[in-house]
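Asker: can you look at this prediction? I've put the sequence above it.
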Amino acid sequence: MEESGLGRWFEYESGHAWCESAYKYQTLPYVAEFANTVTNLPIIVLPLVNIMLLRPYLKEVNFALVFPQLLLTFNGLASTYYHATLNLFGQLVDELSLVWIITVFLVVYIPIMKWFPQHFSARLTLVRWVVFVVTALISALCFLEPNLNAVALMLFSIPAAVVINYEGKHSGIPDIESFPSRILALWGVAFSFWFADRLLCDFWLYLGTPYLHALFHLLAGLAGYTIFIMFSMIDIENRSDTHRYTAAVRYFPTKRGSIFSFPYISLKKRSQ
């Protein structure tokens, strides 16, 4: 008899399985999708790196920047649990954390976004509450048809891409002028891997390479991290009248910033 109630939520393999599940438990006996599990590490670590590098600014100027980045780390942990167990609870926590990342991101960064109409600034608190309420309703809907959640989130990336492109191109910060193109290229390739893994699994199994979703994690994680680098730079620049920090984007391991290099913010405090 099929398990019902709360037990189903935590039962192994009660959620959506990805192509790698054809080889489930072969690397570790308690990890269903090994590659899909371990490739969440950059999603967990990279936001923490940015928080560490911006620690003085966060402490003295705008601590709110911490919250969306910590949520990205939480999403990496949730995704790790989901792919290790493939249970429905892990799937929903993974997807809902993405919804709330978007919400908290908007709440934190709306005041510095150029697309945000200035005449709404006086009603910023109301706008933020509307965003929270809408997100709560969307979160409830996520429980109705879990298999459609990932598709809905992918569709939401379209308006998100428009905002990212607009803000980056109109930031007036030379260090991040190329970031929209970089982010959209990373996300575009990541999305193609996500889509191909979901729809063409039999082909990848024939080739013996069912790891496109793992590549999606790596590229999407780098894209998300780059988004936070970009908006951190915008926040620092927009609040320059309230602090004495200067910031520049550097790259590891190369200085020229190839698409697979890691951008990071070099933060310095002016003496006067």
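Answerer: Sure, I can see it.

Asker: only C-alpha atoms for contact and neighbour calcs from this point on.
Answerer: OK.

Asker: which residue ranges form the helices in the stretch 1-150 of the chain?
Answerer: Taking DSSP state H, counting those that start in this stretch as the criterion, the stretch 1-150 of the chain contains helices spanning 6-10, 34-38, 41-53, 55-60, 66-85, 88-109, 124-141, 149-169.

Asker: what angle do the next helix or strand along the chain from the last one and helix 149-169 make?
Answerer: Stepping forward along the backbone from helix 149-169, the first helix or strand reached (DSSP states H and E) is helix 179-199. Inter-element angle recorded for helix 179-199 and helix 149-169: 170 degrees (by axes from the mean of the first three to the mean of the last three Cα atoms, to 10 degrees).

Asker: helix 179-199: what's the following helix or strand?
Answerer: Assigned by DSSP H and E, the successor of helix 179-199 is helix 201-207.

Asker: name the residues of that following helix that are buried.
Answerer: Cys201, Trp204, Leu205 (16 or more other Cα atoms under 10 Å).

Asker: can you redo the residues you listed as TSV with distance to Ile102?
Answerer: Below are the buried residues of helix 201-207 laid out as TSV (distance: Cα to Cα, whole Å):
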residue	distance to Ile102
Cys201	29
Trp204	32
Leu205	34
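
Asker: thought Leu46 was touching Tyr225?
Answerer: Yes - between Leu46 and Tyr225 there is a contact at 6.3 Å, judged by Cα atoms under 8 Å.

Asker: higher neighbour count, those two?
Answerer: Tyr225 (25 against 22; other Cα atoms under 10 Å).

Asker: Leu48 is in contact with the more buried one, correct?
Answerer: No - when contacts are counted by Cα under 8 Å, Tyr225 is not listed as touching Leu48 (9.7 Å).

Asker: next one: the residue nearest the centre of the chain from Met233, what distance?
Answerer: Nearest to the mean C-alpha position of the chain, by Cα atoms, centre = their mean, lies Gly224 at 4.3 Å. Here Gly224 is placed at a distance of 14 Å from Met233 (Cα to Cα, to the nearest Å).

Asker: and if you look at Ile227?
Answerer: For Ile227, the distance to Met233 - Cα to Cα - is 10 Å.

Asker: can you list contacts of stretch 47-58?
Answerer: Here stretch 47-58 makes contact (Cα atoms under 8 Å, 6 or more residues apart in numbering) with 63-66, 69-70, 72-73, 225, 228-229, 245, 264-267.

Asker: pasting the second one now:
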Amino acid sequence: MPSIFSYQSAEVDWCEGNFERSAIIAEYYNTISNVSFFILSPVLFYLNQQYRQQRALPMYVVSVLFLCIGIFSTYFHMTLSYVGQLLDELSILWALAAAYSFWYPKVYFPRFIKSRKQFFWLSGVTTLITTLMSFIKPALNAYVLNCIAFHLLYLTWRELKKCDDKRVHRTAAAMVVWWVLAISSWISDRWLCWFWQAINFPYFHSFWHVLIAMSLLYCCPLVIYFDVNYELPSFKPKIRYWPSDSWLVVVPYVALEKPYKQC
């Protein structure tokens, strides 16, 4: 029986050919494309420094977990090991759990939850149970994690209905576009691998890494913006764009300005 740390011991193998460009890296492009997560974390951390000064813990925790996603995804695609697969998927689960714990609006709490502390406990217990369940059928984990995106999109839609700020809507639209491109790449690599291998272009999972990181670049400032509205009522959040509003592709961030006024 092969070790759970052994190369190619995972239940999942993506479309890219194994060891074609390196003797030690199983999926070369799927591995190096994870650089997008190593860029994502410091960019979000730096640009949203005004928010970080007010709510340091969520920014530190989520930024570190984004780095963990990059590290473990790199390890998984480099080795295709069983341990690598689980670490990759669980790092995503833990990052989502942390984001929900810190940023899920209180107005959407279940009725039996009366405080953020209670919601932390609920999130922790749910994450623990889900972590244990992930060992049952690891091949299904990625599908379940992707389904969480639909709940995030639903929450975004609910919040956009309350706000007429054009920059917020523009950021949300860009997030959805990047996510659609990302999930299309993921599904294409998973379900149409036979076609991409036939034309010698099996690289859509590496596109997924870059595109989902781009979607998160837009998603996180949106979440921060809504969090400021709920948790920091003495501030007025404003979406800004780096490096300039005139650029086609920009990185949004949240600036905290004059006293809060209802959006």
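Answerer: Now that the structure is in, tell me what you want to look at. This is a predicted model, so every value here is computed, not measured.

Asker: related to what we said a few turns ago, the residue nearest to the centre of the first structure: which element?
Answerer: Short version: Gly224 of the first structure belongs to helix 212-238, going by DSSP H and E.

Asker: elements contacting that helix?
Answerer: Helix 212-238 of the first structure is packed against helix 34-38, helix 41-53, helix 179-199, strand 245-252, strand 262-269, with contacts defined by 3 or more Cα pairs under 8 Å, 6 or more residues apart in numbering; DSSP states H and E.

Asker: the first one: average distance to aligned residues in the second structure?
Answerer: Superposed on the second structure, helix 34-38 of the first structure shows a mean distance to its aligned partners of 0.9 Å (mean Cα distance after the TM-score superposition for the first structure).

Asker: look up the counterpart of stretch 126-140 of the first structure in the second structure, residue range please.
Answerer: Alignment of stretch 126-140 of the first structure against the second structure: residues 118-132, by TM-score structural alignment.

Asker: how much does that stretch stray from the first structure?
Answerer: Looks like 0.9 Å for stretch 118-132 of the second structure (mean Cα distance after the TM-score superposition for the first structure).

Asker: in that stretch, what counts as buried?
Answerer: Applying 16+ other Cα under 10 Å to stretch 118-132 of the second structure flags Phe119, Phe120, Ser123, Gly124, Thr127, Thr131 as buried.

Asker: same question for stretch 206-225 of the first structure.
Answerer: 210-225.

Asker: which one of the helices of the stretch 1-150 of the first structure lies closest to Asn238 of the first structure?
Answerer: Asn238 of the first structure sits nearest to helix 88-109 of all the helices of the stretch 1-150 of the first structure, at 10.9 Å, using Cα to Cα.

Asker: rewinding a little: just the buried ones from the contacts of stretch 47-58 of the first structure, in ChimeraX syntax?
Answerer: Buried residues among the contacts of stretch 47-58 of the first structure (16+ other Cα under 10 Å), as a ChimeraX selection:
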select :65,66,69,70,72,73,225,228,229,245,264,265,267
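
Asker: what sits against the closest residue to Leu28 of the first structure other than its chain neighbours?
Answerer: With sequence-adjacent residues excluded and distances taken as Cα to Cα, 6 or more residues apart in numbering, Leu28 of the first structure is closest to Phe34, at 7.2 Å. Under the criterion of Cα under 8 Å, 6+ apart, the neighbours of Phe34 of the first structure are Lys24, Tyr25, Thr27, Leu28, His83, Ala84.

Asker: measure the residue nearest to the third one when sequence neighbours are not counted to Glu237 of the first structure for me?
Answerer: Taking Cα to Cα, 6+ apart, and ignoring the residues beside it in sequence, Thr27 of the first structure has Phe34 as its nearest neighbour in space, at 6.5 Å. Going from Phe34 of the first structure to Glu237 of the first structure by Cα to Cα gives 41 Å.

Asker: and Arg52 of the second structure, what pairs with it in the first structure?
Answerer: By TM-score structural alignment, Arg52 of the second structure lines up with Leu58.

Asker: how near is its match to Ala64 of the first structure?
Answerer: 8 Å.

Asker: okay, now the nearest residue to Thr127 of the second structure once chain neighbours are set aside: neighbour count?
Answerer: Nearest residue to Thr127 of the second structure, sequence neighbours excluded (Cα to Cα, 6+ apart): Ala97, at 6.6 Å. The local packing of Ala97 of the second structure (other Cα under 10 Å) involves 20 other residues.

Asker: give the equivalent position in the first structure for Ala97 of the second structure.
Answerer: Match for Ala97 of the second structure (TM-score structural alignment): Thr103.

Asker: likewise for Trp196 of the second structure?
Answerer: So, by TM-score structural alignment, Trp196 of the second structure is matched to Trp204.

Asker: pretty sure that match contacts His213?
Answerer: No - if you go by Cα under 8 Å, Trp204 of the first structure and His213 don't touch, sitting 11.2 Å apart.

Asker: pull up the overlap in contacts between the two.
Answerer: With Cα under 8 Å, 6+ apart, Trp204 of the first structure and His213 have common neighbours Asp197.

Asker: distance from stretch 189-204 of the second structure to the middle of the chain?
Answerer: 24 Å (Cα atoms, centre = their mean, to the nearest Å).

Asker: and Ser134 of the second structure, what does it touch?
Answerer: Leu86, Asn141.

Asker: how close does it sit to Trp103 of the second structure?
Answerer: On the measure of Cα to Cα, Ser134 of the second structure and Trp103 of the second structure end up 24 Å apart.

Asker: likewise for Leu44 of the second structure?
Answerer: Leu44 of the second structure is 15 Å from Trp103 of the second structure, by Cα to Cα.

Asker: buried residues in stretch 147-154 of the second structure, which are they?
Answerer: Buried residues in stretch 147-154 of the second structure, defined by neighbour count with 16+ other Cα under 10 Å: Leu153.

Asker: what's the match for Phe226 of the second structure in the first structure?
Answerer: That one, Phe226 of the second structure, aligns with Ile234 by TM-score structural alignment.

Asker: how close does that match get to Glu167 of the first structure?
Answerer: 9 Å.

Asker: and if you look at Arg250 of the first structure?
Answerer: Counting by Cα to Cα, the gap from Arg250 of the first structure to Glu167 of the first structure is 20 Å.

Asker: out of these two, which sits in the more crowded spot?
Answerer: Glu167 (20 against 17).

Asker: so that one touches Tyr109, yeah?
Answerer: No - contact criterion Cα under 8 Å: Glu167 of the first structure and Tyr109 do not qualify, at 11.0 Å.

Asker: contacting residues around the match of stretch 126-140 of the first structure?
Answerer: Here stretch 118-132 of the second structure has contacts from Leu90, Leu93, Trp94, Ala97, Tyr100, Ser101, Phe102, Phe109, Ile113, using Cα under 8 Å, 6+ apart.
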